[in-house]
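>>> Got a predicted model here, sequence first, then my questions.
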Amino acid sequence: MSKLVTSFFVVIALVAGSAQAQTYWKYAGNFPNNDYRGGSGGHGIAVDPDGKVWTQLINATDSITTAQGTRRAVRVVSVFNPDGSQAPFSPIKTVTIGGVTDTLYNSNRGLRADQDGNILVVSFDVVYRLDYKTGAGLAKVQPTAGVTLTAPAVDAQGNVFTAPVIPPQAPVQIFDKDFNFLGNAIDSTVGFSRSFEVSKDGNAIYWAGYTNHAIYKYTRPDEFSAYAVTDTVLKGFDSESMTWEPNSDNLWASAGSYNDLPNRFPGATTSWKPNVWYAYNATTGKIVDQLEWQLNTPANPNERPRGLAFSPDGNIAYAMCFGASDYPVVQKFVRTPLASNFNNQGNFPNNDYRGGSGGHGIAVDPDGKVWTQLINATDSITTAQGTRRAVRVVSVFNPDGSQASFSPIKTVTIGGVTDTLYNSNRGLRADQDGNILVVSFDVVYRLDYKTGAGLAKVQPTAGVTLTAPAVDAQGNVFTAPVIPPQAPVQIFDKDFNFLGNAIDSTVGFSRSFEVSKDGNTIYWAGYTNHAIYKYTRPDEFSAYAVTDTILKGFDSESMTWAPNSDILWASAGSYNDLPNRFPGIIATNWSPNVWYAYDVTTGNIVDKIEWQLNTPANPNERPRGLAFSPDGNFAYAMCFGASDYPVVQKFMRVGVSVDGKESNWAYVETFQLHQNYPNPFNPQTTIPFELQKPGRVLVVVFDMMGREVKTLVDQVMQAGAHNLTFDATGLSTGTYYYRLKFEDQVVTKRMLFVK
């Protein structure tokens, strides 16, 4: 999926829509093209009723011949049709009103569409109204001579509010729709400002003095009364851009930039991100959406959010930044439904696999075999005393649903000592070699994925029930308790030697957690925390500390990595533990019984898989496991809570044929990845793909265990057909995977190297 800018990000992002129609903002590139730049960056943007995009760069980018025959630099207003072509009257260099022509010599300061869709253009200390259909001048007003203005604001009656950039040079003034002066709204402003907004009825002013590190809300009971500060909202915002979303109560405001960092309001602990616009619902006081500028240079102080405008239907957003001339100043985003790239293929291995109060562990090995646990007893064994005793088992299924020859597993023998699986099953995970870590109450066993034989075991803390474990790329195994704070999160090496504690005391009940490949980040899904805590350390010799709270609103009981990727899949909650309960200003709309794919690199939600409930709103169908085939084309989801429904559902990635074989090519919205040729190959093969538009392409080859073999390309490429050559000289015979990532869309395909 393309760049999600949510990041809902607060990944919250995603959820501007309802639970039935979740959406995200997909980055659609620079607008109108990559060459629209200069003039020290953008300083005004608006969209008219026809969808035309009106823009200003702050400084001169054109010139005009004066009456004296000399050329003089001018600021212009550029107007683009939705397809990026220029409107016939664009660029606008002069404005004629009442027979008097003004040339736009002075700095551009802001744009706003008025109640009729005509455009208010601020040129230093003057506000012009231009006809949105023709670009012709209609009226102008100069609130205070010599005082530079912010972008204006307009209420539903057409009253125009103007304000100074620098306090307290001038008041906030109100003019009617004919530019007749009505009076002062605020006699003296506080804080430098670039933009502010007013409510539809004109009785609330949202003052974004960005040096105040918050937004002051001025209100009046009616048009005959004075305004007064009645609230301070969006504490931590250094906002330089504000606008209303069409036909809604959502006020969009930028939180800050790397020049004016957010989160500096005294006494308030906040975690707003630079270069993100957040949607603040003025009715509920909650953040309901977000949109993130895609930085051209990391942490660039010269990319400062300075404008945001929406198409009339609210489904396209145009964002603008200010500060330098060396990057495109407008980015386009499209509101897009969050759809799954996986189709449900029914119950696995069949409709009869149920019981034991539901599932509690699932993993897939390098051969594609699916390992499963039900939490309680579903079989029995004859004891040494000749009696039958109930046991928990590990059931292992081939990809076609038949049982593996060594399944079910009832006992584990290690070093000549046999343990019977009497205790409750608690989780499964494949380790770095593909062998399976099996948790039986307070013990972790390692089983050979080819034979089911026991290899090793460890008991982190006697009597303390464990979650599913986590494993890093070096084979270090992380264990954690279900119930806090009964035991720490502990680290064992690949031979189960104790290395130390990662987290001395856990927070929140947990069923699953994950660690990054390098082992330096722990994603802690204490589902009673209603979010996921991110613990990090700079290196293996340092201590972990909480550095972020992500996926706010998640009551997650299941987490896993997608193969060969930076995509962390996590369940959002269930009808037993509903999502969207994280306290505070963030409003989220995650759906129960859905696993969301979180790109840990971008912070975006890029995919989802939804469990098909057997009973509507069933609290006893709680997501408890997810695992992928080695190529990532199949997913196996598991639920827990009762014995009366099949506990595993199988999902197939779009682009894979119904017989389980990959199609020769995989199509997604912005590129096509074809099958390599020749295949099998020795030692070279060609990987063809096609891009629908230019952008950064990352193609990486992995081995069967998900270890990176080679990066074939990581650079911006032009639209069209491309071929890459992979040379396997020096590698072992076997199956390899090649993965293409373009924006936030990822496709993986398989190839066979045979010497």
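Thanks, I have the structure now. Numbers count the residues shown, from 1 in each chain.

>>> Please count neighbours and contacts with C-alpha atoms only from this point.
Noted.

>>> So which other helices or strands are in contact with the helix or strand containing Val444?
Element membership for Val444 (DSSP states H and E) is strand 443-447. Where contact means 3 or more C-alpha pairs under 8 Å, 6 or more residues apart in numbering; DSSP states H and E, strand 443-447 is packed against strand 436-440, strand 454-458.

>>> Just name the most buried of the ones you listed.
Neighbour counts (mean count of other C-alpha atoms under 10 Å) averaged over each of those peak at strand 436-440, with a mean of 27.

>>> which helices and strands sit right next to that strand?
strand 425-430, strand 443-447.

>>> What are the buried residues along the helix or strand hosting Leu712?
Element membership of Leu712 [criterion: DSSP H and E] is strand 708-717. Of the residues in strand 708-717, Glu708, Leu712 count as buried by neighbour count, 16 or more other C-alpha atoms under 10 Å.

>>> Past that strand, which element shows up next along the chain?
strand 720-727.

>>> and the helix or strand following that next one with strand 720-727, angle?
Counting by DSSP H and E, the element after strand 720-727 in chain order, helix or strand, is strand 734-742. In terms of direction (axes from the mean of the first three to the mean of the last three C-alpha atoms, to 10 degrees), strand 734-742 departs from strand 720-727 by 150 degrees.

>>> other SSEs contacting the very next helix or strand once past strand 734-742?
Sequence order places strand 745-753 as the next helix or strand after strand 734-742, per DSSP H and E. Applying 3+ C-alpha pairs under 8 Å, 6+ apart, we find strand 745-753 packed against strand 734-742.

>>> Included below, for side-by-side comparison, is a second structure:
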Amino acid sequence: MGQNIWFTEPTSSHIDYIGPSGEGPIAYHMTCANGWVIEWYQAKLTHPDGTETLWMNGQSGGWWVSKAGTYQIRGQAYGHWVGGWSGMQYANQFSFSIVDNYSPSVPQNFDVTIHSTGNQSYPKLTWNLNTEYDGDAYYIERRKEGQQNFSFLTTVNWNVNQYIDYTIAYAGSGPYIVEYKMRAHDINSHYSNYTGVESVDYGFVWKSGNSNNDILMDYKLEQNYPNPYNPSTTINYLIKEKGFVLLKVYDLLGNEKATLVNNYQEPGEYSVNFNGSELSSGVYIYSLRVNDFIENMKMTLIK
């Protein structure tokens, strides 16, 4: 028996487009051969990732989609021929394309303020959520004092409009500046343009006084960044008095894995890079010892 139902829309050479909103329509229409009386039609769509829609009832219908790529459509119908034969009829399954030529819009009202937790403060980034339906994530970049270029910091889910940078401590005042910018990314691998650059001062340490002769008021071991890491991470710490400094890395059984600092140091802020390429994945302890001060923190290596 020959082909008794088929699609007049779309066709195998058909191309639809994602619009500026991040969505695009796929409309279908089926018809039947002369001499057939169709009781019902159904159509089903297969997305580029292989997921399928439910059967849609109707001779005509459609879907809204956000992902560019190759789609497949199939149809079926139940009816009878005027000669008396009745049963299921199937349309040929075929593929067609959806194209996205639009990038997301730039996130609006990007700003950096201060998030306080009592005895600590951090930069807080906020922005208005984009409205495109094909959004994926927001990409945030950062440039710290002394760095020439911006570097990737993190991604934030599409439905979240804030991020607190807990790796920059004592934000809101201090001798240093940290800068941020961001852009939007969609599921079709398009990026928006960057936002403007927003910045905030930070001191990294508690100090007394308001001059260049400020006095460091505490010892402090910061959380490594990035964490988890592979294979390198940065450990920041500060010391308020001259002393012999030991900064070591241990496994959870207490076995020493690396010595990062082993010498006298003046009061100040320090940054040490640790490369864990020779270690296996897992949780490690890094320990700072200086004068009577001891502080330990955990970090996670994932390979």
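Alright, I've got the coordinates. None of these values were measured; they are calculated from a predicted model.

>>> TM-score of the superposition?
Overlay of the two chains. TM-score (TM-score structural alignment, normalised by the length of the second structure): 0.29; 93 aligned residues with a C-alpha RMSD of 2.4 Å.

>>> re the thing from before, and the helices and strands packed on strand 443-447 of the first structure: which comes nearest Trp524 of the first structure?
Checking those against Trp524 of the first structure by C-alpha to C-alpha gives strand 436-440 as the closest, at 18.0 Å.

>>> List of residues touching stretch 263-272 of the second structure?
With contacts defined as C-alpha atoms under 8 Å, 6 or more residues apart in numbering, stretch 263-272 of the second structure is touched by 216, 234-246, 260.

>>> Most neighbours out of those, which is it?
Within the contacts of stretch 263-272 of the second structure, neighbour counts (other C-alpha atoms under 10 Å) peak at Ile239, which reaches 24 neighbours.

>>> And that residue, how close does it get to Thr70 of the second structure?
In this view, Ile239 of the second structure and Thr70 of the second structure are 59 Å apart by C-alpha to C-alpha, to the nearest Å.

>>> Check His115 of the second structure too.
Taking C-alpha to C-alpha as the measure, His115 of the second structure and Thr70 of the second structure are separated by 45 Å.

>>> So if I had to pick from the two, which one is more boxed in?
Neighbours were counted for His115 of the second structure and for Thr70 using other C-alpha under 10 Å; His115 has more, 18 against 15.

>>> check which helix or strand covers that one.
strand 111-116.

>>> buried set for that strand?
Neighbour-count burial for strand 111-116 of the second structure flags Asp111, Val112, Thr113, Ile114, His115 (criterion: 16+ other C-alpha under 10 Å).

>>> surely Tyr28 of the second structure meets Trp6?
No: if you go by C-alpha atoms under 8 Å, Tyr28 of the second structure and Trp6 don't touch, sitting 10.4 Å apart.

>>> Which helix or strand contains Leu120 of the first structure?
Using DSSP H and E, Leu120 of the first structure falls within strand 119-123.

>>> what's downstream of that strand, the next helix or strand?
As assigned by DSSP H and E, the chain's next helix or strand after strand 119-123 of the first structure is strand 126-130.

>>> Contact partners for the residue lying closest to Ile316 of the first structure once chain neighbours are set aside?
If the residues on either side of it in the chain are set aside, Ile316 of the first structure comes closest to Val334, at 4.6 Å by C-alpha to C-alpha, 6 or more residues apart in numbering. Residues in contact with Val334 of the first structure, defined by C-alpha under 8 Å, 6+ apart, are Trp25, Lys26, Tyr27, Ala28, Asn315, Ile316, Ala317.

>>> Look up how far Val439 of the first structure lies from the nearest residue in space to Ser440 of the first structure that is not next to it in sequence.
Closest residue to Ser440 of the first structure apart from its sequence neighbours, by C-alpha to C-alpha, 6+ apart: Asn425 at 4.7 Å. Counting by C-alpha to C-alpha, the gap from Asn425 of the first structure to Val439 of the first structure is 6 Å.

>>> give me the number of residues near Thr372 of the first structure?
When counting by other C-alpha under 10 Å, one arrives at 27 neighbours for Thr372 of the first structure.
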